[in-house]
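>>> Structure for the following, please:
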Amino acid sequence: MGLRGRWYRGGTSKCWLFDSKDVALHAPTREEIPALLSAAFGAADARQLDGVGGGTSTTSKAAVIWATPDADADLDYLFAQVGIGDPTVELGSNCGNCATAIALFAVQTGIVAAEDGMTKVRMRHITSGAVLSGTVPTPGGHIPKSGLARVPGSNAAGVPVNLSFHGPWGQNTGALLPTGNAVDQLQVNGRTLRATMVDAGAPAVLIPAEEAGVDLSSMADNLSGSLPTLIAARASAGLAMGLRNPEDPPQNAVPKVGVVAPAGDYIAADGTTISADSHDVRVRMLSMLAPHPAIGLTSAVAVALAASVQSSVVADAAGQAPLPGTGAPRMLRVGTPAGVIITEIISDEKGMVSEVALHRAARHIATADIDVAQAAELSA
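Next up is the predicted model:
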């Protein structure tokens, strides 16, 4: 069966974007969408050889998009993290890099009409209800096909997109701090680890790197010795945050899990040296079951919000006080394996974070009719 899709690079991820009308031809209900995407990506094979998946967590992503011109947002989208060597498709998380691509997609496909100057696309993530906006340059109402913007983690140029997460906290659990604590003690494989658990951008658990046995003076290694601890920490945090019940199996996508350390000279994934004065905090995150090559944008939002919480493990590592109640933006520079990314944290007059903004880039790669293998063919 044929499934029409559009392939985009958004930031440091690649995402297949699907119009809901095309998806409905093969998956009339939302419950049927995971099986369709799993087959289209060839998810059951670790190489994703018989599908359009890229074989890594950052290139095995999809989103289904519904235009909603009469609603508060211009469109709704369902983000899917597609399994690799596993037919499971997880719908519980969000992806800012894919949202960056969706904003460009919306302008290029006419979901949102291009304005003279800048065109703002408002997007609602269906699973969490989070609202994001992506602003795309459209001088003279011209729809951009290419651009010169670059982001850490990719040398490729793309159309600049300013991505903002609005009211980016409590979307999954109802609170920035689901446990009510800035720091909790997690029981992980017989050890006790300090952790800050936040629901911001995406649910995330952040642990001091030293306690997790991770050395962030280099971000070029595969963390093989630390993966069991971090994966177990995710499972423990999922229970503590109310994201799953004890009888439910742990998820691989949520909560996000990462380690943090104070600023310091470190070796990036490409072998370059990143100086301590270029960033405020060092961070490494997992993406599914492997180290993220950069940092997911929802994870960057979680780190930024955690830095605004007094005495959190991130605030302690970054050496930052809570946001002042002036409404003025504040920058948090995050050192990642791909280099330094900058988050802009905007608070209201009460000091509550109202928006987190990031500068990203996106590019349309291809439009294709995917020949999706039937389930019987996949098992043959």
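
>>> Every contact and neighbour count from this point should use C-alpha atoms.
OK.

>>> As a check, name the ranges of all helices in this structure.
Per DSSP state H, the chain carries helices over the ranges 20-24, 33-41, 96-108, 209-212, 227-240, 297-307, 313-318, 375-379.

>>> Let's have those in CSV, adding distance to Asn172 and mean neighbour count.
Formatted as CSV, the helices of the chain follow (distance: least, Cα to Cα, whole Å; neighbours: other Cα atoms under 10 Å):
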stretch, distance to Asn172, mean neighbour count
helix 20-24, 24, 17
helix 33-41, 20, 23
helix 96-108, 16, 26
helix 209-212, 26, 17
helix 227-240, 12, 21
helix 297-307, 13, 26
helix 313-318, 21, 24
helix 375-379, 33, 10
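
>>> export those helices to JSON lines and tack on distance to Asn252?
JSON lines is the format used below for these (distance: least, Cα to Cα, whole Å):
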{"stretch": "helix 20-24", "distance to Asn252": "25"}
{"stretch": "helix 33-41", "distance to Asn252": "15"}
{"stretch": "helix 96-108", "distance to Asn252": "18"}
{"stretch": "helix 209-212", "distance to Asn252": "19"}
{"stretch": "helix 227-240", "distance to Asn252": "8"}
{"stretch": "helix 297-307", "distance to Asn252": "14"}
{"stretch": "helix 313-318", "distance to Asn252": "23"}
{"stretch": "helix 375-379", "distance to Asn252": "23"}
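
>>> Alongside the first, I'd like the structure of this one:
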Amino acid sequence: MMNDLKRISCILYRSGTSKGAYFLDNDLPKDKEERHNLILKIMGSPDIRQIDGIGGATTVTTKVAIISVSKREGIDLEYKFIQPSIDEAIADDKPTCGNILTAVGAFGIERGLVSVEDGETIVNVYDVNTGATITQVIQTPNRTVQYHGDFEIAGVPGTASPIKMFFKNISGGKTGDYLPTGNTYDIFDGIKATCLDISMPVVFVKAKDMGLTGYETPNELDAKKELFEKIELIREQASQKMGLGSAKGNVIPKFAIISEAKNNGDINIRYFTPTTAHPALAVSAGFCVAAGSFIKGTILHEINSKEFELGEHIVKIETPSGTIDVGVNFPTTDIKDVEGKTTRTARLLMAGEVFV
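As a prediction, the model looks like this:
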């Protein structure tokens, strides 16, 4: 091919319930501003259609992972997540994404960054955005990444090969404390809220306090302009008290509306990106929900009163796309030592070069 465009190696993955572009760190500019501008150009932002890029025109299908070989002891890969805005010239590198994380190990194998074993390959990942460490178990029969399988996750049609993930160091990654305000609940704009930082800073409120049932569809929620105005008021106040500064132009803290489960789950949730309602639930936020259910005084514990005990627990979280099982482990009596466990799937969609 002969043209005046710059070409950059890229792999597209459906990863968990998200979709994103995966790049090698060395293939992108080192300067942060230059790198972010390039990512926005690649994705086609700012433009709600993203017609001039490879973005999916929704937050959950417009994501970027940047991968490198790690120099840390016991770690194979370093993962940096970028959330490009769709309609603004913003590339946010503060949050993480557990769904996009799912395909990181597979990407590393495909790119020859880690050695592959016959049967199963274990890949240890460091999340640059949060400081968490994640162990992934990837199916690799005959030393080949297996994408086909019979494991199903809510929010994705069909089945695929399971990728098991075990999370450590997930407490206080952005704020320094799993209770970043120092309280189990606060009042923001007249609404009782619990703020947690376990894998992701999230502000939780009860559906009934927002004038909702909690069982609305994402489309129904997205149509409520006044709701998002209220969410932003609460997010801004919560963000300041969590020590994150202003929420304006940032996707963290995330926002979630919770209510009682009605389909044999433990708790029901509507999660926000935060500019739209998520079709399911972010992996990182799932750990917040699960661990928060064991913390007395939080509004999550009011709805889903789990008794704290050492060891592993499964919390069933109902989402618009179905029920998600999220595992948490308490190795000590201190909540800050909580660990997470989940199983997701990923599929390689395209490998090649993107042009800008």
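
>>> quick revisit: so which of the helices of the first structure is nearest Val151 of the first structure?
Of all the helices of the first structure, helix 96-108 sits nearest to Val151 of the first structure, with 10.9 Å by Cα to Cα.

>>> mind checking what Ser154 of the first structure lines up with in the second structure?
Matched by TM-score structural alignment, Ser154 of the first structure corresponds to Val156 in the second structure.

>>> go on, His142 of the first structure?
Per TM-score structural alignment, His142 of the first structure is aligned with Thr144.

>>> again with Thr119 of the first structure
When the second structure is aligned by TM-score structural alignment, Thr119 of the first structure is paired with Thr121.

>>> Disregarding residues adjacent in the polypeptide, which is nearest to that match?
Leaving aside its sequence neighbours, Thr121 of the second structure sits nearest to Ile138 (Cα to Cα, 6 or more residues apart in numbering; 5.2 Å).

>>> Relative to Arg344 of the second structure, how far out is the one you found?
10 Å (Cα to Cα, to the nearest Å).

>>> neighbour count winner among these two?
Under the criterion of other Cα atoms under 10 Å, the comparison of Ile138 of the second structure against Arg344 puts Ile138 first, with 28 against 23.

>>> how about that one, what does it touch?
105-106, 120-123, 145-146, 162-164 (Cα atoms under 8 Å, 6 or more residues apart in numbering).

>>> Dump the residues you listed into TSV; add distance to Ala193 of the second structure as well.
Shown next, in TSV, are the contacts of Ile138 of the second structure (distance: Cα to Cα, whole Å):
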residue	distance to Ala193 of the second structure
Gly105	36
Ala106	38
Glu120	42
Thr121	41
Ile122	39
Val123	37
Val145	43
Gln146	42
Pro162	35
Ile163	33
Lys164	32
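
>>> who are the neighbours in contact with the spatially most central residue of the first structure?
Centroid check for the first structure by Cα atoms, centre = their mean gives Cys95 as the closest residue, at 3.3 Å. Counting by Cα under 8 Å, 6+ apart, Cys95 of the first structure touches 79, 296-298.

>>> What is the neighbour count of Met1 of the first structure?
The number of residues packed around Met1 of the first structure, counting by other Cα under 10 Å, is 11.

>>> Apart from its neighbours in sequence, what residue is nearest the counterpart of Val82 of the first structure in the second structure?
By TM-score structural alignment, Val82 of the first structure lines up with Pro84 in the second structure. The shortest distance from Pro84 of the second structure to any non-neighbouring residue, by Cα to Cα, 6+ apart, is to Ala91 (4.2 Å).

>>> who touches the one you found in this structure?
Counting by Cα under 8 Å, 6+ apart, Ala91 of the second structure touches 36-37, 39-40, 82-85.

>>> where's it relative to Lys192 of the second structure, distance?
For Ala91 of the second structure relative to Lys192 of the second structure (Cα to Cα), the value is 31 Å.

>>> Likewise for Gly20 of the second structure?
Taken as Cα to Cα, the span from Gly20 of the second structure to Lys192 of the second structure is 35 Å.

>>> so Val64 of the first structure sits right up against Asp19, yeah?
Yes. Taking contact to mean Cα atoms under 8 Å, the distance of 5.9 Å between Val64 of the first structure and Asp19 places them in contact.

>>> out of those two, which sits in the busier spot?
Taking neighbours as other Cα under 10 Å, Val64 of the first structure and Asp19 compare with Val64 leading, 21 against 17.

>>> any idea what Ile67 of the second structure aligns with in the first structure?
Mapped onto the first structure by TM-score structural alignment, Ile67 of the second structure lines up with Ile65.

>>> Repeat that for Val202 of the second structure.
Checking TM-score structural alignment: Val202 of the second structure goes with Ala204.

>>> Apart from its chain neighbours, what residue comes closest to its match?
Nearest residue to Ala204 of the first structure, sequence neighbours excluded (Cα to Cα, 6+ apart): Lys256, at 4.3 Å.

>>> rewinding a little: relative to Thr121 of the second structure, how far out is the match of His142 of the first structure?
Taking Cα to Cα, one finds Thr144 of the second structure at 10 Å from Thr121 of the second structure.

>>> Compare these two and say which is more crowded by neighbours.
Comparing Thr144 of the second structure with Thr121 by neighbour count (other Cα under 10 Å), the higher total belongs to Thr121, at 22 against 18.
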